[in-house]
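K.L.:
I'd like to go over a predicted model; first the sequence, then the structure.
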Amino acid sequence: MEKFTHLEGVAAPMRIINVDTDRIIPKQYLKTIKRTGLGKGLFADVRYRDDGSEDPDFVLNQPAYRNAKILVAGDNFGCGSSREHAPWALADFGIRCVISTSFADIFFNNSAKNGLLLITVSPEDLEKLFQDAERGANATLSIDLEAQTIKGPDGGTLHFDIEPGRKHNLLNGLDEIGTTLQRDAAISTYEDKLAERGWV
């Protein structure tokens, strides 16, 4: 998993509440178990017109936000079904961080396991970030996970909270398997002792 330490980039504003995982990655894209190639299906139902052409009104189709690395989103982002394809699609598009006031629990956990940083802020701070994001490509946000800060284009800084274990894993690029393998020596020693006792 790619480490998340510091991220600087354009933030795309999505002032929509209750964006569910079917909106993030529609069901027709769930046939694959690969984590790559799903970026093209990200928000497909609203990103493309019926004829397959891009809807120029959709935020990620606008020139300023085509290379956005951060998404500033409305309340309850990632609700709905538990599909892990949702964080895969965001990551494959290039989104490394989503900022909102709240996230659905399963989506929140799936995102961390796939190297995405989800940041929860107050409604007042979210509004400030929306205003920054709506300034377009000339206004970038800078996120420092170690310091747990978001710096706006004018130098203002917000602090955010994150669970220490989740922070450690993101900083070190560890998913659950990687975390377990950090204790490989202790696990091997334990298994050797079991074998000596004839329990294996």
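P.N.:
Noted; the coordinates are in hand.
K.L.:
CA atoms for contacts and neighbours, from now on please.
P.N.:
Noted.
K.L.:
which strand of this protein spans the most residues?
P.N.:
Secondary structure assigned by DSSP state E gives strand 6-14 as the longest strand of the chain.
K.L.:
Check which residues of that one are buried.
P.N.:
Leu7, Gly9, Val10, Ala11, Ala12, Pro13, Met14 (16 or more other Cα atoms under 10 Å).
K.L.:
Remind me what it packs against, helices and strands.
P.N.:
Under the contact criterion of 3 or more Cα pairs under 8 Å, 6 or more residues apart in numbering; DSSP states H and E, strand 6-14 touches strand 70-73, helix 123-133, strand 140-144.
K.L.:
Okay, one more to line up with it:
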Amino acid sequence: MSMKEIDLFIDESGNPGRGRGRYFTIACVAVDSINTKRVQRKMKKETLKIKQNYPNKNWRNGEVKAASLRKEERASLVSKIVQTPISIYYITIDKYNIREVMFEDKSRSYNYWLKLIIDNVLADNTDCLAMNIYIDNRNTKIASGNSFDDYIHIHVQMELVKDINLNVKYLDSHKSFGIQIADFISNGINLRFMNQNDIIYKEFNTIYVCAECFPRKNFGK
């Protein structure tokens, strides 16, 4: 069913630079805005349970990060979250097979890859009238602040000629349970490609997933 107002929560896993692993993933959790509070309440509830299991652990800014848990714990949390009305869109980049220029201007590359995700969301939601895009503040080091805001407005409203109310906001992840969900999702996707481990990814099989592998022709080769 096409959504008219969509909330998108964006986070990434891996490193977009030359080193530290072959793959880099940007994940987007898409939610009909009327369901956003419900979805975030579920994440808040599940992360609270995890904190109660580790009463002596110091959680930075009170946030439960995927990287701080065992893979089995991450998979268990994701299995609960996918019971809520969310969809997943993602792009995984094979850094061994991209052009050198994409390393030289990571901001421009990040904007382009995120645009591909937005294109897929819009293709699935042709009646969309409003889109709210929430990005982890930490990613402004890559996305270069307002550059993505300008870039996506030009692309959607001028190139695609879509009359959509676009809002791009950068939030601290510890203040957004939606971005925290995207953290777990992107972590599970990158784990699949980096370590050939589907323990988290297989939990996505009950919901809609739109996957993009870049570059399409040489990915994984």
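P.N.:
Sure, I can see it. The structure displayed is predicted, hence computed values, not measured ones.
K.L.:
Fetch the TM-score of the aligned pair.
P.N.:
Taking TM-score structural alignment, normalised by the length of structure 1 as the basis, the two superposed chains have a TM-score of 0.26; 100 aligned residues with a Cα RMSD of 6.2 Å.
K.L.:
still on that earlier bit, in CSV: the helices and strands packed on strand 6-14 of structure 1, plus distance to Glu176 of structure 1 and mean neighbour count.
P.N.:
Below are the helices and strands packed on strand 6-14 of structure 1 laid out as CSV (distance: least, Cα to Cα, whole Å; neighbours: other Cα atoms under 10 Å):
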stretch, distance to Glu176 of structure 1, mean neighbour count
strand 70-73, 24, 26
helix 123-133, 30, 18
strand 140-144, 23, 20
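K.L.:
got TSV for those, with distance to Arg166 of structure 1 too?
P.N.:
Shown next, in TSV, are these (distance: least, Cα to Cα, whole Å):
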stretch	distance to Arg166 of structure 1
strand 70-73	19
helix 123-133	22
strand 140-144	15
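K.L.:
Between these, which one is closest to Val46 of structure 1.
P.N.:
When the helices and strands packed on strand 6-14 of structure 1 are compared for distance to Val46 of structure 1 using Cα to Cα, the nearest one is strand 70-73, at 15.2 Å.
K.L.:
Quick check: next helix or strand after that closest one?
P.N.:
For strand 70-73 of structure 1, the succeeding helix or strand toward the C-terminus, using DSSP states H and E, is helix 85-93.
K.L.:
Which neighbouring elements make contact with that following helix?
P.N.:
Helix 85-93 of structure 1 sits against helix 21-24, helix 105-113, with contacts defined as 3+ Cα pairs under 8 Å, 6+ apart.
K.L.:
and among those, the most buried is which?
P.N.:
helix 21-24 (a mean of 22; mean count of other Cα atoms under 10 Å).
K.L.:
and Ser109 of structure 2, helix, strand or coil?
P.N.:
Put simply, Ser109 of structure 2 is helix when judged by DSSP: H, G, I helix; E, B strand; the rest coil.
K.L.:
My understanding was that it contacts Met102; is that so?
P.N.:
Yes - counting by Cα atoms under 8 Å, Ser109 of structure 2 touches Met102, with 5.6 Å between them.
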